[in-house]
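[1] Let's see this in three dimensions:
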Amino acid sequence: MALILHIDTATATGSVCLSRNGEVLETMENADQKDHAATITLFIQQLMKRHHIGPEALDAIAVSAGPGSYTGLRVGIATAKGLCYTWDKPLIGISTLQMMAAGMLQQLIREGTSAGDAYLVPMIDARRMEVFTAVYSTALEAVLPPQAMVLEPSSYGAVTGSKPAFFFGDGAAKWQASAIAVPDAFFPEYGISAAHMVPLAEKAFADKDFKDVAYFSPDYLKAFYFPRKT
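    Purely as a prediction, here's the structure:
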């Protein structure tokens, strides 16, 4: 059981969360991706001040490790690593897609929707018809590993159709029209939040599953594209 600071800047919405013993104390969010570098450290200061928490009280710092926005991931991970160095705290890296699956599972439970034996399919917009995605069971185990996928009508055919599937995230709308023929496909609203990594980070802390602060880097899933001038 631990007091953990959580940081997520993988997508357009950046957020910071404090949790104690697996329970969320408070979360602050910013929906303007251009401001992540300016707001994340401010959020951290405000949260810790409001809850009378000094750096010495923290047990670990968790950060969404990707995939997602190249710039956003660098901001979040650089911030987390800097704090870990300065405050001598262990670093926990959480897959952004698995974090989203955990958040959707929590949302379905709150809404009284029985996820049962279903698939959770987070989708992050990667421009054009490409998304970062994975398929998880309700035990948050990867059925289809995280990957960059160019969407086609047959996408997810190998794992969907046999049970209900919840598609969500800012990339889900791209595929919604193509999924009409997929039985039991649902597209619930979803808002990403650092609070969604709390149960995963709590487990990682208990398992002492920490990252090497010196060498930890974002999980981009694909190389960054630099357009060449002609």
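[2] C-alpha only now, for contacts and for neighbours.
    Will do.
[3] show me where this protein has helices.
    For the chain, the helices defined by DSSP state H cover 36-50, 70-87, 96-110, 173-176, 198-206.
[4] Which positions in the shortest one come out as buried?
    Put plainly, it is helix 173-176. Buried positions in helix 173-176, judged by neighbour count with 16 or more other Cα atoms under 10 Å: Lys174, Trp175, Gln176.
[5] Just give me the neighbour total for Pro145.
    By other Cα atoms under 10 Å, the residues close to Pro145 number 12.
[6] That one reaches Pro122, doesn't it?
    No - Pro145 is beyond contact range of Pro122, at 11.4 Å (criterion: Cα atoms under 8 Å).
[7] Find the residues that touch each one of those two.
    Taking Cα atoms under 8 Å, 6 or more residues apart in numbering as the contact rule, Pro145 and Pro122 both touch Ala134, Val135.
[8] burial count for Asp212?
    12.
[9] for the residue nearest to it when sequence neighbours are not counted, what are its contacts?
    Nearest non-adjacent residue to Asp212, counting by Cα to Cα, 6 or more residues apart in numbering: Leu91, 7.3 Å away. Leu91 is in contact with Ala60, Ile61, Ala62, Val63, Ala80, Lys81, Cys84, Phe210, Lys211, Asp212, Val213, counting by Cα under 8 Å, 6+ apart.
[10] Could you also give me the structure for this next sequence, so I can compare it with the first?
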Amino acid sequence: MLILSIDTSTTVCSVALHQINETTAQNPEKARLLGSYELFTERTSSAMLTTLISDVVRHSGHDLQQLDAIAVAKGPGSYTGLRIGVSTAKGLCFALDKPLIAINTLEAMAAQVRPWITSTNADSTLPILCPMLDARRMEVYCALYGEANTVVMPTSAKIVDEQTFTDVLDRNPVVFFGDGADKCRPVLSDHSNARFLAQLIHPSARTVGELAGVAFVERRFEDVASFEPFYLKDFMTTKPKKASV
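    As a prediction, this is how the structure comes out:
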């Protein structure tokens, strides 16, 4: 199986191409990565994303018709970014008559970190993972994942204070990461079970593609016509003030 994956959840725009069989699909981290591109920019455009997709497929020695599925990070994340990624993925699915696979952005972030956490905590209790994406001010998009990426707390938007994760932190070590974690550090780091990764973890099409292999084998496809990004909350705009008369 050839799976093209797309992630435009944040300011990092990424695409990846994986070759996956039924064996590697059950061990996502062993999927064969054929190529990937990441673009770190403040603004992602449809043209930029289309160019990356064309390049990763062509430079890997394939063409779009050879793809077996298109995978996309469905959110949460940037409203504009998600809209661009999902609309591009749906357009490819329609044009190529390929199935669409949608992967939760936070789940993919947890899967990205889990192998490293497992290897460094081989002889101790594995911590719960809490990927966080900045949702402005003190609000974050977050979720909690246990071993094998089992969901401990579903994806939600939270305003973080000293009490937000107390019930979980009192029972387990929790590793916080992602671009929303730094602003939460001052209010959570005093708890002895709170851990923060030193490196900034960005959502990546590489991990989206790995998880998409499992979804492909299990035939977890989306309805291309009706699928919408997982925005989690309504898009907020600032209305201009009316001029005084």
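[11] Quick TM-score on the pair, please.
    Laid over one another, the chains give 0.94 as their TM-score (TM-score structural alignment, normalised by the length of structure 1), with 227 aligned residues with a Cα RMSD of 1.4 Å.
[12] ranges for the strands of structure 1?
    3-8, 14-20, 23-30, 60-64, 91-94, 119-125, 130-137, 142-150, 165-168, 185-186 (DSSP state E).
[13] what's near enough to touch Asp125 of structure 1?
    Val131, Phe132, Gly169, Asp170, Gly171, Ala172 are the contacts of Asp125 of structure 1 under Cα under 8 Å, 6+ apart.
[14] The third one touches Pro122, doesn't it?
    Yes - the pair Gly169 of structure 1 and Pro122 passes the contact test of Cα under 8 Å, sitting 5.7 Å apart.
[15] Tell me which of the two has more neighbours.
    Taking neighbours as other Cα under 10 Å, Gly169 of structure 1 and Pro122 compare with Pro122 leading, 29 against 24.
[16] returning to that earlier point: anything in contact with each of Gly169 and Pro122 of structure 1?
    Contact criterion Cα under 8 Å, 6+ apart; residues shared by Gly169 of structure 1 and Pro122: Met100.
[17] if we can go back for a sec, pick out whichever of the contacts of Asp125 of structure 1 sits closest to Thr96 of structure 1.
    Checking the contacts of Asp125 of structure 1 against Thr96 of structure 1 with Cα to Cα, the nearest one is Phe132 at 9.8 Å.
[18] What is the equivalent residue in structure 2 for that closest one?
    Aligning on TM-score structural alignment places Phe132 of structure 1 opposite Tyr141 in structure 2.
[19] What about that match, how many residues nearby?
    Tyr141 of structure 2 has 23 neighbouring residues, counting by other Cα under 10 Å.
[20] now Thr51 of structure 2
    Count around Thr51 of structure 2 with other Cα under 10 Å applied: 10.
[21] same thing with Leu144 of structure 1?
    Around Leu144 of structure 1 there are 15 residues (other Cα under 10 Å).
[22] Phe165 of structure 2 now?
    Quick note: Phe165 of structure 2 (other Cα under 10 Å) scores 15 neighbours.
[23] And for Ser162 of structure 1?
    13.
[24] Give me the aligned partner of it over in structure 2.
    So Ser162 of structure 1 corresponds to Arg171, using TM-score structural alignment.
[25] With Lys211 of structure 1 instead?
    Using TM-score structural alignment, Lys211 of structure 1 sits opposite Glu222 in structure 2.
[26] what's Ile124 of structure 1 in contact with, if anything?
    Contacts for Ile124 of structure 1 (Cα under 8 Å, 6+ apart) come out as Thr11, Gly68, Val131, Phe132, Thr133, Gly169, Asp170, Gly171, Ala172.
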